[in-house]
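Enquirer: This is a predicted model, with the sequence first.
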Amino acid sequence: MNNLAVRAITAIIGVAIIISGIVFSSWTFALVMLTIALLTLREFYGLARKGGTKPYEVWGLVFSIALFGLLFLNYQDQLENDTFWMLPALFSTVFLYPLIRHGQGHAINCLALSILGIFYITLPFCLSIPIAFVSGEFQYELILGVLFAQWANDTGAYFAGKAFGKTKLFEKVSPKKTWEGSVGGLLLAVGVSLTFCYFFGTMSYLEWTGLAIVISLFGSLGDLVESAFKRALAIKDSGSTIPGHGGFLDRFDGLILALPFATTYIHFVI
C-alpha cells in the first residue's frame, strides 16, 4: 500500500473519531481535545529531549490536564471561579523541579522548554473551549468548522502544491511548501467554510469566509513554525504515532497557531 493510501485511510479513521467525539456531547468533545493536546505536548517534549534537553514532562502533562479541566468545568457551570486560584500554585511547582532533578540537564533550559510547551500547545487547545461555548452553551458547529477549515487548508495546500507548486514559500524553513500550494489551501478552506455556513448558519457567509482566511493564514504559519523547530534539530517527523502522517505535532501544528487567532476572530464577530 502506497503512502498516499495509508495517509487517506488514517485520515478517514482519525477524522471519524474526532467528529464523533465532538458531536456526541460536550464531555466527549473535551476528552477528544484534551487527548490530542496531551499527545501533542508529549511529542513536543520528545523533540526537546532529542535536542539534548530534559523537560519536566510529568509536570507539563499534569498542569495541562488541570488547566483544560478547570476551564471546561467553568464553562459547564460546574465550578466556582475561586477554584482557578489553585493554578498559580500548581504552575509554580515547576520551579521546584531543578531541586528534585539536580544535575540532570541545564535547569534553565529544562524549565524554559517545559513552560514553552504549555504556552505553545496546551493554551491553544484550551481555546477550543470558548469557541465551542461562544453562545453560552455547548455547540459543536463552530469548532467543527474550525477543524474542517484547517484540514481543508492542509489538504488543498498538499495537492495544489503537488500539481502547481513552483514558487517557494519559505525555502529556508520548509523547501517543499509553495505559494501555489498556499493559495490552493486557502481556496479549499473557504469552500469548506461556506459549506458549513449553508448547513449550519451560526455566522454569515462573509464571516465564515473571514474565519477561513484567518485559519488558512495562521495555520500555514503554524506549520512553518513547527518545521523550523524540526529543522533546528535535523528531524523529519515529530513522531510516528499516526501512520502516513508522522506524529500528532506534525498533524496539528497548523491548528496550534490557528486556534488563538480563530478564537479572537469569532469573539469579535459574534
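Expert: Looks like it came in fine. Note that the coordinates shown come from a computational prediction; the quantities given were computed from them, not determined experimentally.

Enquirer: from here on, contacts and neighbour counts on C-alpha atoms
Expert: OK.

Enquirer: Excluding chain neighbours, give the residue nearest to Leu73 in space.
Expert: Leu79 (5.6 Å; Cα to Cα, 6 or more residues apart in numbering).

Enquirer: do the same with Phe91
Expert: For Phe91, the spatially nearest residue (Cα to Cα, 6+ apart) is Phe63, at 6.8 Å.

Enquirer: which secondary structure elements does the strand or helix carrying that neighbour contact?
Expert: Assigned by DSSP states H and E, Phe63 falls within helix 57-75. Counting contacts by 3 or more Cα pairs under 8 Å, 6 or more residues apart in numbering; DSSP states H and E, helix 57-75 packs against helix 26-50, helix 86-92, helix 107-117, helix 123-126, helix 128-132.

Enquirer: try this one side by side with the last:
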Amino acid sequence: MDISLHQKRVATAVGLAAIPALALVFQGWVLFVVLALFCTFTLWEFYDMFSPLPGVGTVKSLGAVFTFLLLGAYAADAPQHMLMIFVAAFWAAAILFLVRFTRDATASFKPGMVLLAGLVYIPLNLHFFLSFSRHEILLVIGAAAISDTAAFYSGTLWGKKKIWPKVSPKKSWVGSLGGLTACMLATTGFGMAFGLGAPWQWLLLGAALNVAAQMGDFFESALKRSLHIKDSSSILPGHGGLLDRIDSLLLVVPTYGLIRTVHAFF
C-alpha cells in the first residue's frame, strides 16, 4: 500500500467529515444550503465526465437551477411539486435540443439525457437527507463510510479472488464480505444504542445498506470504465472526485429512505 497515498485518503476523508458535521449541528436551512451546494458541485463533476459534451455550460447551469428547485420543493414540504419540476427539466432539455437541432441537423439529445440522468442520480437520490433525523443522517453516512473502509482494508490485506473484475478489477470477495460484516455490526451497535427494534432487524438493515453501498460503487466504476476515465475528477487528493467519494452513498440514502417506510428504526 502506498503510504503517502493512504495518508492523503485519510486526510481528505477527515476534511470531508466537516461537511455533514456542519449540517448536523445546524440542520434547517443550513442543511438545505449545504446539501444543495454539494449536489450542484457533484452534478457538475458528473456532467464533466461526459466531455466533450455539447453545450456543457448550459447543461451545468440548468442542472444547478433544477437542483435547488427540486431540493427546495421538498424542503418546503411540497414533494408533489418535485414531479412538476422534473417535467420542467425535461422540457428545458427538449428545448435545448430543439435550438441546437435548428442550427445543426446532426445534433443529438445526448446533452438533455445527461442533464436528466444527473438530476436523478444525485439530487433526487440525496433529497431524502432533508427528511432524515440526526441519527438517520449519521446512520446512512456511517454505513456507507464503514462499508467502503472495511472493504478497502480487508481487500487490500487479504483479498485475492476478484468479485467483478470486468467492472472493478481491484475489488475482492474478501473485501466485499469484510465490508458487509463491518456494516452489519456497526449498524446493529448504533441501533441498539440509539434506535428501536430487535438486533436481527438492525442486522438485516446493515446487510441491505451494505449491498446498496457496493452496488452504488460498482455502478460508478462501470460508468467510468465505459467513459474511459479513471476518476470523476482530481479535486480530492487520494480519492479522485466528489462522485468517487459518495458513489456508495448515492444508493444507500434512497435504500434507507425506502426501508424506513416499512419499519421505523428511530
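Expert: Noted; the coordinates are in hand. Worth saying up front: this structure is predicted, and the values here are computed from it rather than measured.

Enquirer: Just name the most buried of the helices and strands packed on helix 57-75 of structure 1.
Expert: Mean neighbours per residue, mean count of other Cα atoms under 10 Å, is largest over the helices and strands packed on helix 57-75 of structure 1 for helix 128-132, with a mean of 23.

Enquirer: In structure 2, where's the longest helix?
Expert: helix 199-226 (DSSP state H).

Enquirer: The residue mapped onto Ile229 of structure 2 from structure 1: what secondary structure?
Expert: Aligned by TM-score structural alignment, Ile229 of structure 2 pairs with Ile235 of structure 1. Under DSSP: H, G, I helix; E, B strand; the rest coil, the three-state class of Ile235 of structure 1 is coil.

Enquirer: State the number of residues packed around Ile235 of structure 1.
Expert: Neighbourhood size, Ile235 of structure 1 [other Cα atoms under 10 Å]: 14.

Enquirer: Report the separation between it and Lys54 of structure 1.
Expert: Ile235 of structure 1 sits at a distance of 17 Å from Lys54 of structure 1 (criterion: Cα to Cα, to the nearest Å).

Enquirer: looking at this, the residue nearest to Leu73 of structure 1 is in a helix?
Expert: No: under three-state DSSP, Leu79 of structure 1 sits outside any helix and is assigned coil.

Enquirer: thought it was touching Leu70?
Expert: Yes: using Cα atoms under 8 Å, Leu79 of structure 1 is in contact with Leu70, at 7.5 Å.

Enquirer: Compare those two (neighbour count), which wins?
Expert: Comparing Leu79 of structure 1 with Leu70 by other Cα under 10 Å, the one with more neighbours is Leu70, at 20 against 14.

Enquirer: What lines up with that one in structure 2?
Expert: With TM-score structural alignment as the criterion, Leu70 of structure 1 matches Ala73.

Enquirer: so Val23 of structure 1 sits right up against Phe29, yeah?
Expert: Yes: the criterion here is Cα under 8 Å, and Val23 of structure 1 meets it with Phe29 at 7.1 Å.

Enquirer: re the thing from before, of all the helices and strands packed on helix 57-75 of structure 1, which lies closest to Lys162 of structure 1?
Expert: helix 26-50 (27.0 Å; Cα to Cα).

Enquirer: other SSEs contacting that closest one?
Expert: Using 3+ Cα pairs under 8 Å, 6+ apart, helix 26-50 of structure 1 is in contact with helix 3-24, helix 57-75, helix 107-117, helix 123-126, helix 205-233, helix 248-269.

Enquirer: contacting residues around that helix?
Expert: Helix 26-50 of structure 1 is contacted from outside by 18, 21-23, 54-55, 57, 60-61, 64-65, 68, 72, 113-114, 117-118, 121-122, 125, 128-129, 138, 230, 233, 238-239, 247-249, 252, using Cα atoms under 8 Å, 6 or more residues apart in numbering.

Enquirer: what's around the nearest residue in space to Pro237 of structure 2 that is not next to it in sequence, how many residues?
Expert: Spatially, and ignoring its direct neighbours in sequence, Pro237 of structure 2 is nearest to Lys8 (5.7 Å; Cα to Cα, 6+ apart). Lys8 of structure 2 sits with 15 neighbouring residues when counted by other Cα under 10 Å.

Enquirer: And Pro175 of structure 1, by the same measure?
Expert: Neighbour number of Pro175 of structure 1 under other Cα under 10 Å is 11.

Enquirer: likewise Phe95 of structure 1?
Expert: Based on other Cα under 10 Å, the number of other residues close to Phe95 of structure 1 is 12.

Enquirer: Give the equivalent position in structure 2 for it.
Expert: Aligned partner of Phe95 of structure 1 by TM-score structural alignment: Ala94.

Enquirer: got a list of what its match touches?
Expert: Phe109, Gly112.

Enquirer: measure it to Ala88 of structure 2 for me?
Expert: Applying Cα to Cα to Ala94 of structure 2 and Ala88 of structure 2 gives a distance of 10 Å.

Enquirer: go on, Thr42 of structure 2?
Expert: 21 Å.

Enquirer: next one: Ala208 of structure 2
Expert: Distance from Ala208 of structure 2 to Ala88 of structure 2, counting by Cα to Cα: 34 Å.

Enquirer: does the residue located most distally from the centre of structure 1 count as helix, strand or coil?
Expert: The C-alpha centroid of structure 1 is most remote from Gly103, which lies 33.2 Å away (Cα atoms, centre = their mean). Using three-state DSSP, the structure places Gly103 of structure 1 in coil.

Enquirer: List the contacts of the spatially most central residue of structure 1.
Expert: Centroid-nearest residue in structure 1, with Cα atoms, centre = their mean: Ile256, separated by 3.1 Å. Ile256 of structure 1 makes contact with Tyr120, Ile121, Pro124, Phe125, Gly219, Gly222, according to Cα under 8 Å, 6+ apart.

Enquirer: With that, I have no additional questions.
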